[in-house]
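# sequence plus predicted model, see below.
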Amino acid sequence: MWLKRWLLGHPLTTKQAVHERLSNPVALAIFSSDPLSSVAYATEEILLVLVLAGTAALHYSIGISIVIVGLVAILTASYRQVIFAYPSGGGAYVVAKSTLGEPPGLVAAAALLIDYVLTVAVSVAAGIAAITSAVPELHEHRVGLGLLAIVVLTLGNLRGVRESGKIFALPTYLFVGSLGLVIVVGLGRALFGATEPHPLPSVPAVEGLTLFLLLRAFSSGCTALTGIEAISNGVPAFRPPASQNAATTMIWMATILGGLFLGITILAYVYGLVPREEETVISQIARISLGEGALYYFMQVSTMLILILAANTSYNGFPRLASLLAQDSFLPHQMRNVGDRLAFSNGIFILGLSAALLLILFHGETHALIPLYAIGVFLSFTLSQAGMVRHWQDRKGRGWRKKFAINLTGAVATGVATVVLAITKFTHGAWMVIFLIPLLIGMFKKIQWHYKMADWQLSLTMYDRPKNPPPNIVVMPVGSVNRAVVIALDYARQRAHEIRAVHVDVDPEETAKIKADWEKWGTGIPLVILPSPYRSFLQPLLDYIEKVREENPGAWVTVVLGEVVPARWWENLLHNQRALLIKAALLFKFRVIVTDVPYHLGPY
């Protein structure tokens, strides 16, 4: 317990929840770290595709980036309306479910859950790549470093929303400031001729410059938009007035995102850069703009931190979405429980575990994970905006036509982008996401069906309660006669009229001693000896309990176990192994109850 308190802090009362809400600057760091950090690799992903058509195609990166920034503006305007229309949060799942129906809502939820896990894996992998660009010797340890980063993120978020905000806000602003400095210095040098010209390198074309190639480059650059919906999902986390503060923070985020993304893309073209396996594009830009001194390494460290901490957006979005699904019985009900630090602890833990497995599976390679990325979030964008179109159609109200037009534009733009992403990335890994979505929906429906059946069977509506409670027969296994067994027997005698003490004979000499001791301490209760020719104590006991059930249909069979509780945790390994086996074997037996009677050993 002391270790938990040291790692996570002391419990918070429910009344303290209002004090855990976030100010706009802290909320910007938490909810916007994912889209803001994506500028570190979005431009590189565009160039990785364009360079296939040779050096002459690289100038298209600027036009593609402008189109993506336009999408940022459309989505920002659209999600601001979601914030005001749905101030309780929930994002695409709540909007689609309430306006389009349950199936579209579940599609949006499945897509977002997948994307949240991918966000953590991609962000951590990209962050480790940033540091290995500066220190190549660490490249072979990237998976281990990534797993360590996920552990730190998980523990930080288990401490609570405000606590994690304090921890993770500073690196976000350090990255924005340092990258802003790189862009300002780089553009200043380019405009005023303070830097040497950087001609585009000669790269041979391996593919033709086709519309499909340009669409692939666009879809790769759309990774810059992932996480942009997180603010609309987390409106309740803002200080009052929550909706207004969330909408303002959304504007801040979009402005910073658009400026940084365009700045990096322009500098990459001005400097004539192409992707290199041993160094990221943003590292190359920082090296040229700032030189190779302390500022360059500061930039790389801040890039590593923001890329890793970008996963914090998912650590806020995934647990909240999982709790909403759990409230609707589409996920285990434990997911809706708030932990003692006022965070959705179960969701945080499952997200960290899933991302760690993904990182191991893809060997920590950013470029291997990127093709899986974005398709899910764009699908949820489309469903959310389509839901808002239906919302304005049904509700109307003052100025609804303008709001309708904004969301319709968002639905069409993101819908087109979703189709482009699905087609261009399908063979590169997007098929896995498209395959996983229906599997998750099937899991949601199966879980909901279980809860419906459980509620029906537990309901008292048609329950015909018997006038007299059924009889209770106590079966008490006796491995040896000692103080723990005698106390358990006394407990059973107070609560049952029929007690059957049983001993499994695996050693005739030991059995004779136990029979003699039982004559003295058994208070006249007969001791049934069960033969065991194969020296198994468990199977003869289970057969006997089954025989008692068959001879007494409708009766309860209570198995009373005298269990020793040692004073030290490690001493548990030395006791109770038979008790554990008995409890595990009887867990699913109908009308069989296992009662533990603990006997606590004192310290010595």
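Cool, got the structure.
# switch to C-alpha atoms for all contacts and neighbour counts from now on
Will do.
# how about the helix or strand harbouring residue 491, which residues are buried there?
Per DSSP states H and E: residue 491 is located in helix 483-495. Residues of helix 483-495 classed as buried: 484, 485, 486, 488, 489, 492 (neighbour count, 16 or more other C-alpha atoms under 10 Å).
# so which elements touch it?
Contacts defined by 3 or more C-alpha pairs under 8 Å, 6 or more residues apart in numbering; DSSP states H and E place helix 483-495 against strand 556-565, strand 592-600.
# okay, one more to line up with it:
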Amino acid sequence: MLAELKRLMVGQPLATEPLAHERLSKRIALAVFSSDALSSVAYATEAILIALMAAQSGALGYATPISVGIALLLITVAFSYRQTIIAYPQGGGTYIVSRENLGVTPSLVAASALLIDYVLTVAVSMSAAVAAITSAVHVLEPYRVELAIGLISLVTLANLRGLKESGRIFAVPTYLFIGSMFALIGVGLVKLMLGGGSVPAAPVPAIPYVPEEFQELSFFLLLRAFAAGCTALTGIEAIADGVPAFQKPESRNASITLVIMAVILCTMFLGTTVLANAYHIIPDGSLEPETANSQLARMIFGNNSLFYYVLQVATMLILVLASNTAFADFPRLSYFLAQDRFLPRQFAQRGDRLVFSNGVVALGIFAAILVIAFGAREQSLLHLYAVGVFLSFTLSQFGMVQRWRKMRTPGWRRNAAINSIGALVTGTVLVVIASTKFLEGAWAVLMLIPIMVILLRSIHHHYTAVARQLSLADAPPPSAVRRHTAVVLISGVHRGVVPALQYALSIAPDNVTAVYVDMDAEVTAKLKEKWKRWGSGVPLTVLSSPYRSLLRPLMQFIDEIDAQYDDDVLTIVLPEFIPSKWWQHLLHNQTALLIKAALLFSKGKIVTSVPYHLED
């Protein structure tokens, strides 16, 4: 039944064969790899406005200069990643760059930050997608968590079925979102110019966003707003990770696509922030909050305009696609870590549909837990978001500096200078984000990363120890087995016992013992009478158990038998009858399973099950 359900949900298995690799044009690659970065426009401006509201609405005018600073940072990071694309045409993920140029520990720090970031990407994107819909359809607001969990489940299932990053799937929602945002900015600017530089202010929400305590407008508060808006840079490294997917010449096409993405992202981010200031958008703090982008769209397009609903739907779709970027990268990074023995080997195995299904399922579960914990509120999750992003940025850029210094290829000084600027800028922003958002949740990420590094190293230590102990390098040549001892554990005399006895006699004809634990004197007496006829001449040992314990006398007897000889192989034979229906297993006490579990951790013993299959 479980197998049939899996086939229905996931699909039929695919044969192992060379994986088809779709080469993407710049136009399609922009849609495939930019959805995560472009989707940040849906919540970055609002994050700045909420941070500035701590000094009341009069401070919202600082949103525009802050967004200009973030745009300059974005351009710096984009040009730094161009160097990574040139140096790693096979794909320059932060883990790989750090491992090759900085060493094991920095690479594990980068990997931990990335794994956390991918989980947050799914949780934030799905929560923001739900916010886009509930802003347009308020009746759905009480079901935010359920909607977000439903979206995560759908995308998880799609990836388990082997969803490919097809241009058709990604291009339509991505370009619909870009077109809708440019239409919003264009129409908003036209209305602003026609109004002589001023337009009617947006209606104040029923309950404007109110922070826990008001603060004076200070440099520290502006830094907090800047740190909040830096979520606009999430996903910018995706193109550098996916260089091999581009058409030839891969590096050149990827570099051009990265520049185009940076220009589009800067334009949309600056445009929405400028318009939010011009239209006096105030964050909504009600129980049914409306996003800042939704408020702005209502002011520009009108409440019941078709363009408004198109924008909201496009926003939801690109946010869902943004989460799919994490579903592609999280299993791939888990695969690299598993290959290097830092994660369980299961993460390196492809499932029935040729995808790393264990990584897909793990990501879906972790993201769902975060969504439930934070009530599907993306602004609450953003406090955790940017720390891992800028930590991976900094390590990647610093790793590139080390690479240029080591390789000394033509133009290495210029390239190293560019990456040095990127490392310095992103490192500074990392310190700003960590300090300004420490008490708001960044402490959790900063604490979790070293814990994950320790866990990854522990897994690696285990695999290294296993490999060392299993190695034949220093092992003595195998010696011949001189004696074989078989012990058959019985719970009665029935058809299932006879094949087990025959098997035991075949491997140890002159050294077989049957064992039974006496729980009831009357039942034991009847068993001894039947054994005389059906025991095949095998001696029967009855163990006393005055306290009705099964495992204790069995384990003690097996240890005594094992201690008799130093040169024998001891095999414990378990006769088992197998019901024909899965549910019939629930009607039996699974004693054999308990015995096998106990013997599994008993050194030097072989356990063999001899099944007897029952009919309907």
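Okay, I see it. Computed from a predicted model, the values in this text were never measured in an experiment.
# could I get the TM-score for this pair?
Scored against TM-score structural alignment, normalised by the length of the first structure, the superposed chains reach a TM-score of 0.93; 603 aligned residues with a C-alpha RMSD of 2.5 Å.
# now the buried residues of helix 483-495 of the first structure as JSON lines including distance to residue 286 of the first structure?
Formatted as JSON lines, those follow (distance: C-alpha to C-alpha, whole Å):
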{"residue": "484", "distance to residue 286 of the first structure": "71"}
{"residue": "485", "distance to residue 286 of the first structure": "73"}
{"residue": "486", "distance to residue 286 of the first structure": "76"}
{"residue": "488", "distance to residue 286 of the first structure": "73"}
{"residue": "489", "distance to residue 286 of the first structure": "76"}
{"residue": "492", "distance to residue 286 of the first structure": "76"}
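# quick one: which two of those are the most distant?
Between any two of those, the greatest separation by C-alpha to C-alpha is 12.5 Å, found for 484 and 492.
# ok, the residue nearest the centre of the second structure to residue 276 of the second structure distance?
A centroid search over the second structure (C-alpha atoms, centre = their mean) returns residue 363, at 2.8 Å, as the residue closest to the centre. From residue 363 of the second structure across to residue 276 of the second structure, the span is 34 Å (C-alpha to C-alpha, to the nearest Å).
# now do the helix holding residue 491 of the first structure: everything it contacts.
Identification of contacts with helix 483-495 of the first structure by C-alpha atoms under 8 Å, 6 or more residues apart in numbering yields 474, 476, 478, 499, 521-522, 560-564, 597-599.
# ok, back up a step: can you tell me the element the residue nearest to the centre of the second structure falls in?
Secondary-structure element containing residue 363 of the second structure, defined by DSSP H and E: helix 357-373.
# give me the stretch of the first structure that that helix matches.
Under TM-score structural alignment, helix 357-373 of the second structure corresponds to residues 345-361 of the first structure.
# with the second structure overlaid, how far apart is the matching stretch on average?
In the superposition against the second structure, stretch 345-361 of the first structure averages 1.5 Å from its aligned positions (mean C-alpha distance after the TM-score superposition for the first structure).
# what residues does that stretch touch?
116-118, 120-121, 125, 143, 146-147, 150-151, 154, 157-158, 315, 318-320, 322-323, 334-335, 337-339, 365.
# tell me which residues in that stretch are buried?
In terms of neighbour count (16+ other C-alpha under 10 Å), stretch 345-361 of the first structure has its buried residues at 345-353, 355-356, 358-359.
# mean shift of whichever strand or helix holds residue 30 of the first structure relative to the second structure?
When elements are assigned from DSSP H and E, residue 30 of the first structure belongs to helix 24-31. Its aligned residues in the second structure lie a mean 4.2 Å from helix 24-31 of the first structure after superposition (mean C-alpha distance after the TM-score superposition for the first structure).
# next SSE after that helix?
As assigned by DSSP H and E, the chain's next helix or strand after helix 24-31 of the first structure is helix 33-37.
# which strands and helices sit next to the following helix or strand past that next one?
Using DSSP H and E, the helix or strand that directly follows helix 33-37 of the first structure along the chain is helix 39-50. On a contact count with 3+ C-alpha pairs under 8 Å, 6+ apart, helix 39-50 of the first structure meets helix 60-85, helix 211-221, helix 242-270, helix 281-290.
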